[in-house]
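Peer 1: coords below, sequence missing:
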């Protein structure tokens, strides 16, 4: 049985896409069969993985044009990708206007689920039907947060969305952990936010990952080069941290 992991936080700028891409890549490097699904209309995960958008079937076609999931998969060097699409920037009106609207992704992807050990979903930086679809399909959620004054903004809203999903569409959904991103160990602010996490963890009934992801210059260079950090420089601090995060995910 595959594990479907949604990387979710509706706040932008917290490294959600970087986390999704690097978790997917590292799990594949560890010998797992991995599919990355990009549900964000900005197509950042799609671009980083160098997947195509034009002239191919994308997530838009899968969800709204009745294309088979198998036809939407692009086989990249390390992992498979279902690409996002610019047409997904405003998807709310595209979903069915009935009780099935939150199950669209789950139903569309069911036929390919057993082909993979892990399916990683990069979710959009907003609350809405696309995020709810991803959570309904997922088994678990990884919540990246940054150690800055605004890092915890919107956590209450995310809790409401996850709680509603567990109540109405996916009662087995669990939060695997909160991941501290862009961490600077020596700063007082990072320590203060780390110390304030217990209330957040209690809210989601979860724990914080032991590994805290540090951001280094090579992380930014990897993004510019459209590569995972591991592929760009496996010896940099960010690459090592994401590798350890994947080891934690496998162990949980």
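Peer 2: Received, thanks. Quick caveat: nothing in here was measured; it's all calculated off a predicted structure.

Peer 1: from now on I want contacts and neighbour counts done on CA atoms only, so please keep to that.
Peer 2: Will do.

Peer 1: show me where the stretch 101-250 of the chain has its strands.
Peer 2: All strands of the stretch 101-250 of the chain, identified by DSSP state E, counting those that start in this stretch, fall at 118-122, 140-146, 174-181.

Peer 1: now render these as JSON lines, adding distance to residue 133 and mean neighbour count.
Peer 2: Converted to JSON lines, these look like this (distance: least, CA to CA, whole Å; neighbours: other CA atoms under 10 Å):
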{"stretch": "strand 118-122", "distance to residue 133": "11", "mean neighbour count": "27"}
{"stretch": "strand 140-146", "distance to residue 133": "13", "mean neighbour count": "23"}
{"stretch": "strand 174-181", "distance to residue 133": "15", "mean neighbour count": "22"}
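
Peer 1: and the ones you listed as JSON lines, adding distance to residue 206?
Peer 2: Output for the strands of the stretch 101-250 of the chain, formatted as JSON lines (distance: least, CA to CA, whole Å):
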{"stretch": "strand 118-122", "distance to residue 206": "19"}
{"stretch": "strand 140-146", "distance to residue 206": "10"}
{"stretch": "strand 174-181", "distance to residue 206": "6"}
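
Peer 1: what is the burial count for the nearest residue to residue 200 once chain neighbours are set aside?
Peer 2: Leaving aside its chain neighbours, residue 200 sits nearest to residue 155 (7.9 Å; criterion: CA to CA, 6 or more residues apart in numbering). Neighbours of residue 155 under the rule other CA atoms under 10 Å: 18.

Peer 1: check the gap between residue 155 and residue 33 for me.
Peer 2: Using CA to CA, to the nearest Å, residue 155 is found at 31 Å from residue 33.

Peer 1: equivalent analysis for residue 251, please.
Peer 2: 17 Å.

Peer 1: those two: who's more crowded?
Peer 2: Taking other CA under 10 Å, residue 251 and residue 33 do not tie; residue 33 has more neighbours (18 against 7).

Peer 1: surely that one meets residue 79?
Peer 2: Yes - using CA atoms under 8 Å, residue 33 makes contact with residue 79 at a distance of 7.1 Å.

Peer 1: correct me, but residue 190 touches residue 145?
Peer 2: No - counting by CA under 8 Å, residue 190 does not reach residue 145; the two are 11.2 Å apart.

Peer 1: please state the offset of stretch 90-109 from the chain centre?
Peer 2: When C-alpha coordinates are averaged (CA atoms, centre = their mean, to the nearest Å), stretch 90-109 and its chain have centres 19 Å apart.

Peer 1: again, but for stretch 146-153
Peer 2: Chain-centre distance of stretch 146-153: 18 Å, with CA atoms, centre = their mean.

Peer 1: kindly report the same for stretch 159-178.
Peer 2: 15 Å.

Peer 1: let's bring in a second one:
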């Protein structure tokens, strides 16, 4: 059975796309078979993983997982991660005939797909696609920036997780984690937020926040390589990104 990791927040721009892609990169490099499912209509993690900047304009991607296709596999990519890509028409899933009950009924099917790991990048809104990823997941990773709007997005996700748990809709061994991203250690208020969360959510907050390195991350994205393979990346920073699966507790 595949282990399913969903990466989410109800605010865009927090870095969930970059984080989800790097979890897939790292798991594949560690020798595991990985399916990356990009449910975000912008398809940015699909572009990163495939190297195809036009992939988000083509149908026939992540929506296939909702059709319970027998023998479903993602498309092979140069980096070794199989991909069900995101594209601009995915929003139709939220407006169509599929319901939350349909998504719940797919959980065993998703876990039965022939991979060691399935990593899901979600859209930044609680509609069918995000809901489905949350209830399919064994591990839900909420990526957060230490700023007000991102923290409000986290609180909305937390409310949904607690509601789903109360209704018995999550797996018995379900885990969720919080990862702070784009943290500037020179800003005392940001560090105060991180420290406060670590105290309030002991065992849930990943103890190694990701530093604000926008320029470097963007360059690695443009080169279509994991950040640890980009020539300008400091070794210690690359090691943190490469170690995301271990920090998440899935390796």
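Peer 2: Nice, I can see it. Keep in mind it's a predicted model, so treat the numbers as computed, not measured.

Peer 1: TM value for the aligned chains?
Peer 2: For these two chains in superposition, a TM-score of 0.84 is obtained (TM-score structural alignment, normalised by the length of the second structure); 244 aligned residues with a CA RMSD of 2.6 Å.

Peer 1: quick one: furthest residue from the center of the first structure?
Peer 2: Distance to the chain centre peaks in the first structure at residue 188, reaching 28.3 Å (criterion: CA atoms, centre = their mean).

Peer 1: quick check: that residue vs residue 217 of the first structure, distance?
Peer 2: 21 Å.

Peer 1: cool, and residue 31 of the first structure?
Peer 2: 27 Å.

Peer 1: what do you get for residue 49 of the first structure?
Peer 2: The spacing between residue 49 of the first structure and residue 217 of the first structure, counted by CA to CA, is 20 Å.

Peer 1: the more surrounded of the two?
Peer 2: Applying other CA under 10 Å to residue 49 of the first structure and residue 217 shows that residue 49 carries more neighbours, namely 21 against 10.

Peer 1: from memory the more buried one sits against residue 227, does it?
Peer 2: Yes - counting by CA under 8 Å, residue 49 of the first structure does reach residue 227; the two are 6.6 Å apart.

Peer 1: who touches residue 73 of the second structure in this structure?
Peer 2: 35, 82, 113, 114 (CA atoms under 8 Å, 6 or more residues apart in numbering).

Peer 1: neighbour count for these - can I get that in a markdown table?
Peer 2: Formatted as a markdown table, the contacts of residue 73 of the second structure follow (neighbours: other CA atoms under 10 Å):
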| residue | neighbour count |
| --- | --- |
| 35 | 27 |
| 82 | 23 |
| 113 | 20 |
| 114 | 16 |
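
Peer 1: out of these, which comes closest to residue 57 of the second structure?
Peer 2: Residue 57 of the second structure has its nearest neighbour among the contacts of residue 73 of the second structure in residue 82, at 18.3 Å by CA to CA.

Peer 1: map that closest one across to the first structure for me.
Peer 2: Residue 82 of the second structure maps onto residue 80 of the first structure when the alignment is built from TM-score structural alignment.

Peer 1: ok, back up a step: the residue farthest from the centre of the first structure matches what in the second structure?
Peer 2: Per TM-score structural alignment, residue 188 of the first structure is aligned with residue 188.

Peer 1: distance of its match from residue 89 of the second structure?
Peer 2: From residue 188 of the second structure across to residue 89 of the second structure, the span is 42 Å (CA to CA).

Peer 1: not counting sequence-adjacent ones, nearest residue to the match of residue 82 of the second structure?
Peer 2: Among residues not flanking residue 80 of the first structure along the chain, residue 35 sits closest, at 4.7 Å (CA to CA, 6+ apart).

Peer 1: that neighbour belongs to a strand, doesn't it?
Peer 2: Yes - Residue 35 of the first structure sits within a strand when classified using DSSP: H, G, I helix; E, B strand; the rest coil.

Peer 1: contacting residues around it?
Peer 2: Contact analysis of residue 35 of the first structure by CA under 8 Å, 6+ apart lists 24, 79, 80, 81, 82, 116, 118, 119, 120.

Peer 1: closest to residue 101 of the first structure among these?
Peer 2: Of all these, residue 101 of the first structure sits closest to residue 82, with 19.8 Å by CA to CA.

Peer 1: surely the closest one and residue 36 touch.
Peer 2: Yes - look at residue 82 of the first structure against residue 36 with CA under 8 Å: they come within range, at 6.3 Å.

Peer 1: what's the overlap in contacts for these two?
Peer 2: Contact criterion CA under 8 Å, 6+ apart; residues shared by residue 82 of the first structure and residue 36: none found.

Peer 1: burial count for the nearest residue to residue 147 of the second structure once chain neighbours are set aside?
Peer 2: Distance criterion CA to CA, 6+ apart; nearest residue to residue 147 of the second structure, sequence neighbours excluded, is residue 190 at 7.4 Å. Per other CA under 10 Å, the neighbour tally for residue 190 of the second structure reads 17.

Peer 1: who's in contact with residue 190 of the second structure?
Peer 2: 146, 147, 183, 184.

Peer 1: look up how far residue 212 of the second structure lies from it.
Peer 2: 11 Å.

Peer 1: find residues that contact each of these two.
Peer 2: Shared contacts of residue 190 of the second structure and residue 212 (CA under 8 Å, 6+ apart): 183, 184.

Peer 1: correct me if wrong: residue 179 of the second structure contacts residue 150.
Peer 2: No - at 11.7 Å, residue 179 of the second structure does not count as touching residue 150 under the criterion of CA under 8 Å.

Peer 1: quick check: neighbours shared by these two?
Peer 2: Jointly contacting residue 179 of the second structure and residue 150 under the rule CA under 8 Å, 6+ apart are residue 144.

Peer 1: so where do the helices sit in the stretch 51-200 of the second structure?
Peer 2: Ranges of helices within the stretch 51-200 of the second structure are 92-95, 100-105, 107-111, 128-136, 148-166, 188-200, based on DSSP state H, counting those that start in this stretch.
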